[in-house]
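**Student:** no FASTA, just this:
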């Protein structure tokens, strides 16, 4: 329920704040007083696009703020899904800055316009001539029938199954496509995998083989240099080890003469041990190094194989070849098992299809059960609204396809005149007739589902007398279930409101302003009398106004 509305610096509105209540609220005012401006301001908090031209003062920002009591709307999941603070009194604020930028807030949390719009759709239903055209759309007609058939849970079960069906169908199509492509490439991929599995692929193998190749390919040079090193270390006259032995002996003799000499002896002893160890390894290498043409050829073959594989697959690292090998292995494994997967997915799809058919048939059964009652109620209510010959032909035609709301095609035909041919609503019903049809449909819906606040924007245009009385009664009856607003020019409708607001303009030095005020009983009498007889208040108009109000 809309409990409070604040509008600042919007069009002809300087500053406006009104407190609103439950029940049936009527809004009246002369043509051009600004009732459409009020709707325009309200539309901003419902997520409509902002227009910089709507700023009254171009140097100040426009603010529209609305308070909604949402306890009974079941909107907690919406707030949770959009990471918003849920408050039973929810505040929606919209700002238009002088720069042209627009900002929106839900309970002081900034939100994008699409979130605001989706929330707005669940809070207020602004019924205008444009929205009346929804009546001609199949989705809206299905919504009406499903509300009467209490199909909410059944429809949810159907749509959830349809989502699963669509997902499994896509998986099956993907598997079939994979199988088709994999079969064509299977032989080649098997060849590539066999080739890679035959190669010595492991981390660091390339560097290891390259080192081994360089050693085998330079055996003579390695032997020659090792021999030279051995000679330099072990020559009797100039060998480093012989000279080091003499030096160590000399320093040993000095070690007893002080710690500094003892330290020198320890250091040269350490160097001698390290050098002797080097000599041992050098001699071992000399004995181990041998020419092996066969091993050289083997290493070279492995290297060339790895180089060729890198070139073939366009990579520079052995790790990349390993990844390709693993990927090919996984792909061929998938190919080998895809037939079984297709069998399982096909069975799953058939089970979901059977479930959809059952649920679609149940929806159709419940819909067919309420169509006669809907037809009778629509025709009876329209007869009271001055359309005694209005008649509907409503029928469901089963289909084999799974649609978003079932397996039916809906035919919703209408004629306003006895003996005339039936046709689709948008072709055979006038704007005034569509407005009356929509009104009775909204009244029916209000009995079966929790509708948001509804605002009728001059739905009574073109009617008068007893018909306008009946339209007012319908809107007042609806207000027992929901908050109802009606912007009207008809005194019969205005008199039926629980609350009455008047929109009016004032002209001052600063310019023209639109204002809005709540009328008390005496003010309502005058307003309705003027709606009946004009500005000049006659006794008969005043008496008639009091009669309508009473």
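**Tutor:** Yes, it's here. Given the structure is predicted, the values throughout are model-derived calculations rather than measurements.

**Student:** only C-alpha atoms for contact and neighbour calcs from this point on.
**Tutor:** OK.

**Student:** need the longest helix for this structure.
**Tutor:** With residue count as the measure and DSSP state H as the assignment, the chain has helix 318-384 as its longest helix.

**Student:** tell me the angle whatever helix or strand comes next after it makes with helix 318-384.
**Tutor:** From helix 318-384 onward toward the C-terminus, using DSSP states H and E, the following helix or strand is strand 391-403. Between strand 391-403 and helix 318-384, the angle formed by their directions is 170 degrees, by axes from the mean of the first three to the mean of the last three C-alpha atoms, to 10 degrees.

**Student:** elements contacting strand 391-403?
**Tutor:** Applying 3 or more C-alpha pairs under 8 Å, 6 or more residues apart in numbering; DSSP states H and E, we find strand 391-403 packed against helix 318-384, strand 406-415.

**Student:** circling back to that earlier point, helices or strands up against the longest helix of the chain?
**Tutor:** Counting contacts by 3+ C-alpha pairs under 8 Å, 6+ apart, the secondary-structure elements packed against helix 318-384 are helix 138-148, helix 152-198, helix 293-313, strand 391-403, strand 406-415, helix 431-448.

**Student:** okay if I get those as TSV plus distance to residue 207 and mean neighbour count?
**Tutor:** As requested, the helices and strands packed on helix 318-384 are exported to TSV (distance: least, C-alpha to C-alpha, whole Å; neighbours: other C-alpha atoms under 10 Å):
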stretch	distance to residue 207	mean neighbour count
helix 138-148	69	17
helix 152-198	18	15
helix 293-313	10	15
strand 391-403	62	15
strand 406-415	66	19
helix 431-448	79	19
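
**Student:** With distance to residue 266 as new columns, can those be given to me in TSV?
**Tutor:** Formatted as TSV, the entries for these read as follows, by distance: least, C-alpha to C-alpha, whole Å:
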stretch	distance to residue 266
helix 138-148	100
helix 152-198	56
helix 293-313	46
strand 391-403	95
strand 406-415	98
helix 431-448	104
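
**Student:** what's the closest of those to residue 326?
**Tutor:** Across the helices and strands packed on helix 318-384, residue 326 has its closest neighbour in helix 152-198 (8.6 Å, C-alpha to C-alpha).

**Student:** Below is an additional structure, to be compared with the one above:
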């Protein structure tokens, strides 16, 4: 509910502050007084784009601020979604700076114009000629029928299931496409995997093969040096062991002469033992080493395969080849399991489709059940608004396509006169008829869903006095369920308001200003009388005005 509207430096408005309450509020004023300016200012805080022409004084900024009571609007999740500070009394402020820059705030939190527009639609529904054209659109008509059929929760359920279904369809398509490409690569990947399996990869393989290769490839040099080593160790005349034996005897004789030589003897004994052990090991190695051309060729071939694989996969070690093998094995395994995964996804889709069809069918059924009653309500209400022969032909046509609001196409046909063919509203309904149809629809919906504040902008254009009287009654009845505004030229509607505001112009310091104020009871009489008979107020006009108010 709109509680307060403050406008500064906008069009013909210097400074304006108006407080509103619940119920039905009518706004009147002479043509050109600035009713459209007031509505334009309100539209800015609801997200309408602005420009420099909005500024009355081009040197100063324009500030428009509106206060809304939103405690019954269930907007907490909206504020949380867009990271805005929630307050039951929400303040929206719009600033337009002289340079053309525009800024918007909700409870002092800055926000984009796009988010402000989304919020604005949840706060005030401005019924203008543009919105009347919405009535001719299929989705709006279906939305109206769903509100009447109380399909809100069912639509939420359908929407969630549709999202899950579409996601699963996309995932299945991706899996199927992946399978096509994977099958093409499967044989090649299997070949690569067999090729890597054939070399029995393990950590340290390359190092062991290279070491063995070096030994086999240098066997003559190794044998030559082992033989020379054995000769140096074991020669009877100048071998190390022979000379160490003599040195050992010398150290034994020295130690016999005193303890100070004992340590020296022990060290020489230790060296002798170590050299003897080395000699035995070199002898064993010499006996074990022998040329093996066949094994050398085998090792050479294995290393060549290993090096070729590393070049092929652009790596430089066995550990990296093992990673390549693991990745290829994963691809082969994934391809082998794809068919099973695709089959599982298909079965899931069948279940999701079944659940989705249940909601879609129930939507179709509830819509069809609601049509006779809403058709009757529309026709009865329009008969009282000067369309005595208005009739509708409304049909639900189920389709196979899953749309955002079900699987139905709505045929919403209208005939205003007896004998006339039924056709779409866009083709057969006049502007005045569309306005009355929209008013009736809004009045019906007001009882079935939480509508925001409604503002009717000269919905009564071209309407006679008696019909306008009935339109005023409808708007007043709607105000029992929500806050309703009507900008009107007709006294019959203006008199129905619980509150009556007048928009007027004044001249001040060589400039014209638009102002707004709420009329007192006596002032309403004079305003209505002037609307009935002009500036020269007659007794009959005043009496008629009092009669309208009573």
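**Tutor:** Yep, that arrived. Source: prediction; values computed, not measured.

**Student:** Now the longest helix of the first structure on the second structure. Mean distance?
**Tutor:** For helix 318-384 of the first structure, the mean distance from the matching residues in the second structure following superposition reads 1.9 Å, by mean C-alpha distance after the TM-score superposition for the first structure.

**Student:** how close does the closest residue to residue 234 of the second structure other than its chain neighbours get to residue 490 of the second structure?
**Tutor:** Nearest residue to residue 234 of the second structure, sequence neighbours excluded (C-alpha to C-alpha, 6 or more residues apart in numbering): residue 241, at 5.9 Å. Here the distance between residue 241 of the second structure and residue 490 of the second structure works out to 133 Å (C-alpha to C-alpha, to the nearest Å).

**Student:** hang on, the earlier thing: which element is the residue nearest to residue 234 of the second structure on?
**Tutor:** Under the criterion of DSSP H and E, residue 241 of the second structure resides in helix 240-257.

**Student:** so after that helix, what's the next helix or strand?
**Tutor:** Using DSSP H and E, the helix or strand that follows helix 240-257 of the second structure in sequence is helix 262-288.

**Student:** who does that next one touch, helix- and strand-wise?
**Tutor:** Helices and strands touching helix 262-288 of the second structure, by 3+ C-alpha pairs under 8 Å, 6+ apart, are helix 219-234, helix 240-257.

**Student:** how about JSON lines for these, with mean neighbour count and distance to residue 384 of the second structure added?
**Tutor:** What follows is these, written out as JSON lines (neighbours: other C-alpha atoms under 10 Å; distance: least, C-alpha to C-alpha, whole Å):
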{"stretch": "helix 219-234", "mean neighbour count": "16", "distance to residue 384 of the second structure": "117"}
{"stretch": "helix 240-257", "mean neighbour count": "16", "distance to residue 384 of the second structure": "133"}
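
**Student:** Please report the distance of residue 355 of the first structure from residue 367 of the first structure.
**Tutor:** If you measure residue 355 of the first structure against residue 367 of the first structure using C-alpha to C-alpha, the figure is 18 Å.

**Student:** Just want to know which of the two has more residues nearby.
**Tutor:** Taking residue 355 of the first structure and residue 367 together and counting by other C-alpha atoms under 10 Å, residue 367 has the greater number of neighbours (23 against 17).

**Student:** Residue 401 of the first structure versus the more buried one, what's the distance?
**Tutor:** Residue 367 of the first structure is 18 Å from residue 401 of the first structure, by C-alpha to C-alpha.

**Student:** rewinding a little: with residue 447 of the first structure as the reference, name the closest of the helices and strands packed on strand 391-403 of the first structure.
**Tutor:** When these are compared (using C-alpha to C-alpha), the closest one is helix 318-384, at 12.7 Å.

**Student:** the strands in the stretch 401-550 of the second structure, which residues?
**Tutor:** Along the stretch 401-550 of the second structure, the segments classed as strands by DSSP state E, counting those that start in this stretch run 406-415, 423-424, 453-457, 484-487, 499-508, 511-518.

**Student:** okay, these, which one's buried deepest?
**Tutor:** Mean neighbour count (mean count of other C-alpha atoms under 10 Å) peaks for strand 484-487 among those, with a mean of 26.

**Student:** after superposition, how close is that strand to the first structure?
**Tutor:** Superposed on the first structure, strand 484-487 of the second structure shows a mean distance of 0.7 Å to its aligned residues (mean C-alpha distance after the TM-score superposition for the first structure).

**Student:** starting at the chain centroid, how far to that strand?
**Tutor:** Strand 484-487 of the second structure sits 35 Å away from the centroid of its parent chain (C-alpha atoms, centre = their mean, to the nearest Å).

**Student:** No further queries at this time; thank you.
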